[in-house]
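Enquirer: Sequence unavailable; structure follows:
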């Protein structure tokens, strides 16, 4: 049975943009699309007759109905299914995400109020879902995934923008690279693989030589880890980048022209807390293109 692309809906502009991005991704992957909305009074049988639930129940139905209608206009090739889940938003999204091929959420970069994607819920969901999660901004459009046309106008028919992936050879990242290479292949887009490094303390007289040596080792390590993936995905045009500096800052800078950023999140045994790591936390705040967070052991 095919895993669906699942979208968390809360009626915000961000979740509608997430649904449109997810519909395109479902088309690219040949997967079903499933829209979910969570509210704790949702469909619990013993609460179904309470009149005070009429307003939130109607709002929940309207959120999903409006999303389906919007997708029918903008992506008629995809016919989504919908579901109301009678659980708190984080619990509902984690459960739905664990059964999905990927989970797509609207992202406000933790600014503003209202809706279940405002900061803590998105963070809690990403920290606990065992499948990839993609965060999408409200301003994301179909044209935004593509390069501008010859007259520098937005276009949905030009080639896709680059897929960018952060690589750490010191940690197992097969799931991250698999997602990044597949995403680039599906888009016929170039893949930029970025491995950042920092120069350890050395005497000033030896700094230039040490920088060249460390940079060369970083380039060699990146080439080695990518070699089997280049062979597995021979049609993907891969660019290897090994800049010096902070991974969070370098990825944020490189993502300014990208169509998708892919980063990894190590799965931790503890189920409490929101352990995403500093790089994931930074790109969730600052990167404007869709961000895929891929969990790995």
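Expert: Good, I have the coordinates. Worth saying up front: this structure is predicted, and the values here are computed from it rather than measured.
Enquirer: Only C-alpha atoms from now on, for both contacts and neighbour counts.
Expert: Will do.
Enquirer: So residue 293 lies in a strand, does it not?
Expert: Yes. Under DSSP: H, G, I helix; E, B strand; the rest coil, residue 293 falls within a strand.
Enquirer: and the helix ranked longest in the chain, what does it pack onto?
Expert: Ranked by residue count under DSSP state H, the longest helix found in the chain is helix 207-232. Under the contact criterion of 3 or more CA pairs under 8 Å, 6 or more residues apart in numbering; DSSP states H and E, helix 207-232 touches helix 174-187, strand 238-241.
Enquirer: go again using 6 Å as the cut-off
Expert: Taking 3 or more CA pairs under 6 Å, 6 or more residues apart in numbering; DSSP states H and E as contact, there are no helices or strands that helix 207-232 lies on.
Enquirer: Comparison target, given below:
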């Protein structure tokens, strides 16, 4: 059974940009696309006329919104099988429920609510933290024309082998006929240099080498799993969020993992995920940890 790519729409410019990204991804991956709008329109029944249809105006507008979104996809990518649905639920709850049977969730970084001017909307942040499938958040200022060749950047964490995020990033690079940039950030504890000023050899060099060795171990396992994209290594000193944001400049996609306690989605993302979702200039994929395939 093929799970669809799910695109969340709310009528905002940001959600239309995310819809276009999702449609292109569906065309490339040959997956169906499901367009979803979720809203608790019952809250607004007394504030909207019913147009004598027996249905709240917000419901009518929502149905028009998803129908327009579906037509937009059909104009851009006629080959993509597209369905649309309106769910009278809290958006976060509805989209997390969708994630149980979705290959990918795609959202805009900002919605149309009162806090739309924020760098990252509350719905996008909450869904990225709770989703059971990978979530791609498309920024409002994402470049219209993807780079050539395509570049997918992935952060390499402390896991002994390739994480779900690393495998997802490789698959994305392969589908784009592009390159994978594997980034390992490292930092040298400040007390080491101060505590051992006369030691032969550099503690900084040792930390760099340790990071480089770990990166090679992870990629060696990944490369043995089968043919893939051209993989480039990057070992950089600095805070992980800053290193990843800089590495993702001009990239197609930045991929990060989301650690989950006991394998269950939680409601909070780590500080690195928060930072890249807020400040990365390209779309960001947040991939929940899952057991690696045997």
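Expert: Here it is on my side, so go on. A quick note: this is a predicted structure, and the numbers were derived from the prediction, not measured.
Enquirer: TM-score for this pair?
Expert: In this superposition the chains share a TM-score of 0.85, using TM-score structural alignment, normalised by the length of the second structure; 277 aligned residues with a CA RMSD of 2.8 Å.
Enquirer: Identify each buried residue in the longest helix of the first structure, please.
Expert: Buried residues in helix 207-232 of the first structure, counted by 16 or more other CA atoms under 10 Å: 210, 211, 214, 215, 218, 219, 221, 222, 225, 226, 229.
Enquirer: got it, and stretch 167-182 of the first structure?
Expert: 167, 168, 173, 176, 177, 179, 180, 181.
Enquirer: The longest helix of the first structure vs the second structure - mean distance after superposition?
Expert: Here the mean offset of helix 207-232 of the first structure against the second structure after fitting is 1.6 Å, by mean CA distance after the TM-score superposition for the first structure.
Enquirer: can you give me the angle that helix makes with helix 174-187?
Expert: 60 degrees (axes from the mean of the first three to the mean of the last three CA atoms, to 10 degrees).
Enquirer: hang on, the earlier thing: just the closest of the buried residues of stretch 167-182 of the first structure to residue 97 of the first structure, please.
Expert: For these, the minimum distance to residue 97 of the first structure (CA to CA) is 15.8 Å, reached by residue 179.
Enquirer: Tell me the counterpart of that closest one in the second structure.
Expert: Aligned by TM-score structural alignment, residue 179 of the first structure pairs with residue 168 of the second structure.
Enquirer: So which residues of the second structure form helices?
Expert: So, for the second structure - with DSSP H - the helices run 13-29, 57-76, 91-98, 122-130, 164-175, 190-195, 203-224, 240-247, 271-279.
Enquirer: want to throw those into CSV with distance to residue 181 of the second structure?
Expert: Conversion of these to CSV gives the following (distance: least, CA to CA, whole Å):
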stretch, distance to residue 181 of the second structure
helix 13-29, 20
helix 57-76, 29
helix 91-98, 29
helix 122-130, 22
helix 164-175, 9
helix 190-195, 28
helix 203-224, 11
helix 240-247, 8
helix 271-279, 16
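Enquirer: And for the nearest residue to residue 214 of the first structure once chain neighbours are set aside, the neighbour number?
Expert: Of all residues beyond its chain neighbours, the one nearest residue 214 of the first structure is residue 199 (6.9 Å), with distances taken as CA to CA, 6 or more residues apart in numbering. Residues contacting residue 199 of the first structure under the criterion other CA atoms under 10 Å number 14.
Enquirer: Check the gap between residue 199 of the first structure and residue 206 of the first structure for me.
Expert: 11 Å (CA to CA, to the nearest Å).
Enquirer: before we move on, what about residue 53 of the first structure?
Expert: Relative to residue 206 of the first structure, and taking CA to CA, residue 53 of the first structure is found at 71 Å.
Enquirer: more crowded one of the two?
Expert: Under the criterion of other CA under 10 Å, the comparison of residue 53 of the first structure against residue 206 puts residue 53 first, with 14 against 10.
Enquirer: Against residue 54 of the first structure, how distant is the residue lying closest to the more buried one once chain neighbours are set aside?
Expert: In space, not counting the residues next to it along the chain, residue 53 of the first structure is nearest to residue 41; the distance is 7.0 Å by CA to CA, 6+ apart. Using CA to CA, residue 41 of the first structure is found at 10 Å from residue 54 of the first structure.
Enquirer: now do residue 113 of the first structure
Expert: In terms of CA to CA, residue 113 of the first structure sits 24 Å off from residue 54 of the first structure.
Enquirer: ditto for residue 139 of the first structure
Expert: 32 Å.
Enquirer: Now do the same for residue 250 of the first structure: its match in the second structure.
Expert: So, by TM-score structural alignment, residue 250 of the first structure is matched to residue 243.
Enquirer: Just give the nearest non-adjacent residue to that match, would you?
Expert: Per CA to CA, 6+ apart, closest to residue 243 of the second structure is residue 185, 6.5 Å.
Enquirer: counterpart of the residue nearest to residue 214 of the first structure in the second structure?
Expert: Aligned partner of residue 199 of the first structure by TM-score structural alignment: residue 188.
Enquirer: Could you do residue 259 of the first structure as well?
Expert: That one, residue 259 of the first structure, aligns with residue 252 by TM-score structural alignment.
Enquirer: Near its match, how many other residues are there?
Expert: For residue 252 of the second structure, using other CA under 10 Å, the count is 25.
Enquirer: Also residue 19 of the first structure?
Expert: 29.
Enquirer: The residue nearest to it when sequence neighbours are not counted and residue 224 of the first structure, how far apart?
Expert: Excluding its sequence neighbours, the residue lying closest to residue 19 of the first structure (CA to CA, 6+ apart) is residue 7, at 6.0 Å. As judged by CA to CA, residue 7 of the first structure and residue 224 of the first structure stand 36 Å apart.
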